[in-house]
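Asks: sequence plus the predicted model coming up.
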Amino acid sequence: MAASPRSLWRHLSALLKAALSLGLLALILVGVDLGALWARLDVALLPAALAALGLLQVQALGAALRWRLVLAAHDRPLPYTTTWRNVLLGLFGNQAMPSTIGGDALRIWNAWRLGLPLGLATRSLVVDRVFSFLGLILLCAAGLPVLIATAGDPLVTRGLLVLVLGGLGCLAILLSLRFLPRAVASWRGVGAVVALSESTWRVLGHRRLAPPVLGLMLLPHLIDITVTWGFARALGADIPWAEMALVFPPAILVAAVPVSIAGWGLREGALVLGFGLIGQPADVALACSLFYGVSAVITGLIGGAVWSLGDRDGLASLRRGRAEAAALTDTPAPTDQSTSR
């Protein structure tokens, strides 16, 4: 059977993203003193690596709780262990699958398989991502005045402003869609994003659930900062945690642009630039980003193993999940009143 245009585009997009990631990494490596980087590697990195893996597991626990609270705001809570395993599946998909179908599609498929209506599963996961993105934008905005004052290059300053203001603008637009006139909200294609806006406001307006959700939106980014800071310290860099908190959130924001594989290349370039702004060597920035990325990959592999061990079909579920998640992305999401599988 001939491949569909959509399938061909997926494969071409994956190849382009992989080429961009490899090209950016190669460009960064050319400008880094690899000898100095090699000299920094010693056994002191092992405790930092183990601590990173432990912290990233805590991050998954927090993400599971946040998604469970979002579902509870929609009167469809799942058991905590179920949401945790769903997050682990997403980590596996984000880091360990050579496909443009990421962890979110696998998480939506799994939530649908667990009995959530496909529309609610999709919206709740996107709303959960919105809150995580809001936490990242707030951290970037908090450090923006210091970075702008430090950066001597106006191009860097404009880039930081565009990133932060653009992110805040996207969030403002999303929140404002709820107030569109009913006649406009009924237009084809508009109803879905209006429903997403309403779901976000439903969480924000919940007096009991909103505070913990807003608190948990900062947790993953604070953990990422701490993981990277731990690697920097193990590499011998005298970098205060507060300075890492200035440069790492913008690097993660840059890496979120969907033009590379899991942010590889973009994150390294942004962190090298950020380290330069605070007077830290490029080889440490590159090593920190690479070790962070490898830790995320290992965490994803652990997540896939834990999820599959708890599934009756084991590892076969991961292979079937890829195909079924792809099928879900090719078909419109049914309304919440549709029959769940």
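Replies: Now that the structure is in, tell me what you want to look at.
Asks: drop to CA atoms for contacts and neighbour counts, all remaining ones
Replies: Noted.
Asks: wait, what's in contact with residue 226?
Replies: Neighbouring residues of residue 226 by Cα atoms under 8 Å, 6 or more residues apart in numbering: residue 241.
Asks: which helix runs longest in the protein?
Replies: helix 118-150 (DSSP state H).
Asks: can you pull the buried residues of the next helix or strand after that one?
Replies: Where DSSP states H and E defines the elements, the next helix or strand beyond helix 118-150 is helix 154-176. Residues of helix 154-176 classed as buried: 156-157, 160-161, 163-164, 167-168, 171, 174-175 (neighbour count, 16 or more other Cα atoms under 10 Å).
Asks: need those in JSON lines (columns: distance to residue 80).
Replies: Below are the buried residues of helix 154-176 laid out as JSON lines (distance: Cα to Cα, whole Å):
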{"residue": "156", "distance to residue 80": "42"}
{"residue": "157", "distance to residue 80": "42"}
{"residue": "160", "distance to residue 80": "37"}
{"residue": "161", "distance to residue 80": "38"}
{"residue": "163", "distance to residue 80": "34"}
{"residue": "164", "distance to residue 80": "33"}
{"residue": "167", "distance to residue 80": "30"}
{"residue": "168", "distance to residue 80": "31"}
{"residue": "171", "distance to residue 80": "28"}
{"residue": "174", "distance to residue 80": "28"}
{"residue": "175", "distance to residue 80": "28"}
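Asks: coming back round to it: can you give me the buried ones in the longest helix of the chain?
Replies: Here helix 118-150 shows 118-141, 143-144, 147-148 as buried, counting by 16+ other Cα under 10 Å.
Asks: likewise for stretch 175-195?
Replies: Buried-residue list, stretch 175-195, by 16+ other Cα under 10 Å: 175, 177-178, 185, 191-195.
Asks: count of neighbours near residue 317?
Replies: 15 (other Cα atoms under 10 Å).
Asks: one more to weigh against that first structure:
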Amino acid sequence: MTTLTLPAAGWRVPAWVVRLLAGATVLAVVAWHVGTGPALASVRGLDARSMGAAAAIAVLTTACCAWRWTLVARAVGLDLRWRTALAAYYRSQFLNLTLPGGVVGDLHRGLHHGRAAGDVGRALRAVLLERTAGQAVQLAVTVAAVALLPSPVRPPAPVSAALIVLVALVLGTAVVLARRRPPAGPARWARIVRAVSSALRDAVLARPIWPAVALASVVVVAGHVLTFVIAARVVGSTAPTTQLVPLGLFVLLAMGVPATIAGWGPREGAAAWAFAAAGLTAAQGLGTAVAYGVLILVASLPGGAVALVGWMRDPHG
């Protein structure tokens, strides 16, 4: 386990504790500056229609995530049926949204699938590749949207063009390097490079696979952004959708910062700042982030049922 050593006292603090403290600090600072009123008001503003819409969107995005996972898993040589993947992905999302760290659900589905398939290492690798592919697509979509749509986080035109070119170069370089023959030799670094390159080449960048993985990832990102727009409307935002989309993508990207309390923390801080910069008030940003967090939690409740049934069948699984 990664630890942080404090030389003066000789203490060793687990990294997960540091991340939780960082997330809690962000929440405390936002609450101190904005107050808790907007967060409470946003929760009270949620109704059956908004929660039903979020749940319906989650069905589509979770189905796409499960499809993406089956594609990658089969590419690395593991059998995974879509129905099984769908239930496991719902459970994974619920665990990620309710347990500290935000990755417990992904680790659990990788371990569970690996035990069922008889190869835990390969199953965990499939989960890592699947999530990495999704994050890469989200990053590319975010950079393009922030550069092209009106947003307070939009840089000047030359910088926007440079960002798009940079992302294209990075992704292109990764594709070229992964498809090249990995370096030979017994060195540990060479073995790692061979393993990663082979996994990327065979599981993500193979010609029959990568278009489907990219398509599924784009649909997932679009679904998350649509849910964010719904949350913004719940708190009374009348900003154009073209303005909310880049704000939503920016906030969703902040959720990937490894300093959250089950997703809470950086998301609220980023939303408060971005909305204030856009002239929409920090209170509206905080309310939107909180409403979004509640919406996706409600939408993940089927995963809680899957987790409960699984625990009842196998308390030690």
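Replies: Everything's here; your move. Being a predicted model, the structure only gives us computed values, none of them experimental.
Asks: now, the buried residues of stretch 175-195 of the first structure that are in strands?
Replies: The members of those all map outside strands under DSSP state E.
Asks: quick one: which of the residues you listed sit in helices?
Replies: Filtering these for helices - DSSP H - leaves 175, 185, 191-195.
Asks: got TSV for these, with distance to residue 325 of the first structure too?
Replies: Below are those laid out as TSV (distance: Cα to Cα, whole Å):
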residue	distance to residue 325 of the first structure
175	28
185	28
191	23
192	20
193	21
194	24
195	22
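Asks: any idea which of those residues is closest to residue 259 of the first structure?
Replies: Closest to residue 259 of the first structure out of these is residue 193 (23.1 Å), distances taken as Cα to Cα.
Asks: tell me the SS of the residue nearest to residue 194 of the second structure when sequence neighbours are not counted?
Replies: Counting by Cα to Cα, 6 or more residues apart in numbering, residue 194 of the second structure lies nearest to residue 182, which is 5.0 Å off, once chain neighbours are set aside. The three-state label for residue 182 of the second structure, taken from DSSP: H, G, I helix; E, B strand; the rest coil, comes out as coil.
Asks: right, and residue 182 of the second structure touches residue 196 too?
Replies: No: using Cα atoms under 8 Å as the test, residue 182 of the second structure is too far from residue 196 to be in contact (9.1 Å).
Asks: next one: stretch 247-261 of the first structure to chain centre, how far?
Replies: Remark: stretch 247-261 of the first structure is offset 9 Å from the chain centroid, using Cα atoms, centre = their mean, to the nearest Å.
Asks: my error: substitute stretch 146-165 of the second structure in the last question.
Replies: With Cα atoms, centre = their mean, you get 22 Å for stretch 146-165 of the second structure.
Asks: got it, and stretch 42-53 of the first structure?
Replies: For stretch 42-53 of the first structure, the distance to the chain centre is 23 Å (Cα atoms, centre = their mean).
Asks: ok, stretch 263-275 of the second structure next?
Replies: Counting by Cα atoms, centre = their mean, stretch 263-275 of the second structure comes out at 15 Å from the chain centroid.
Asks: same check, this time on stretch 57-67 of the second structure
Replies: With Cα atoms, centre = their mean, you get 13 Å for stretch 57-67 of the second structure.
Asks: how about the contacts made by the nearest residue to residue 161 of the second structure once chain neighbours are set aside?
Replies: For residue 161 of the second structure, ignoring the flanking residues on the chain, the nearest one in space by Cα to Cα, 6+ apart is residue 147 at 7.4 Å. For residue 147 of the second structure, the contact set (Cα under 8 Å, 6+ apart) comprises 154-155, 157, 160-161, 163-164.
Asks: follow-up on the earlier one: name the nearest of the buried residues of helix 154-176 of the first structure relative to residue 263 of the first structure.
Replies: residue 163 (15.5 Å).
Asks: so which strand or helix has the residue mapped onto residue 61 of the second structure from the first structure?
Replies: Matched across to the first structure, residue 61 of the second structure falls on residue 59, judged by TM-score structural alignment. With elements taken from DSSP H and E, the one containing residue 59 of the first structure is helix 45-73.
Asks: just checking, what packs against that helix?
Replies: On a contact count with 3 or more Cα pairs under 8 Å, 6 or more residues apart in numbering; DSSP states H and E, helix 45-73 of the first structure meets helix 80-96, helix 118-150, helix 190-204, helix 210-216, helix 219-234, helix 282-309.
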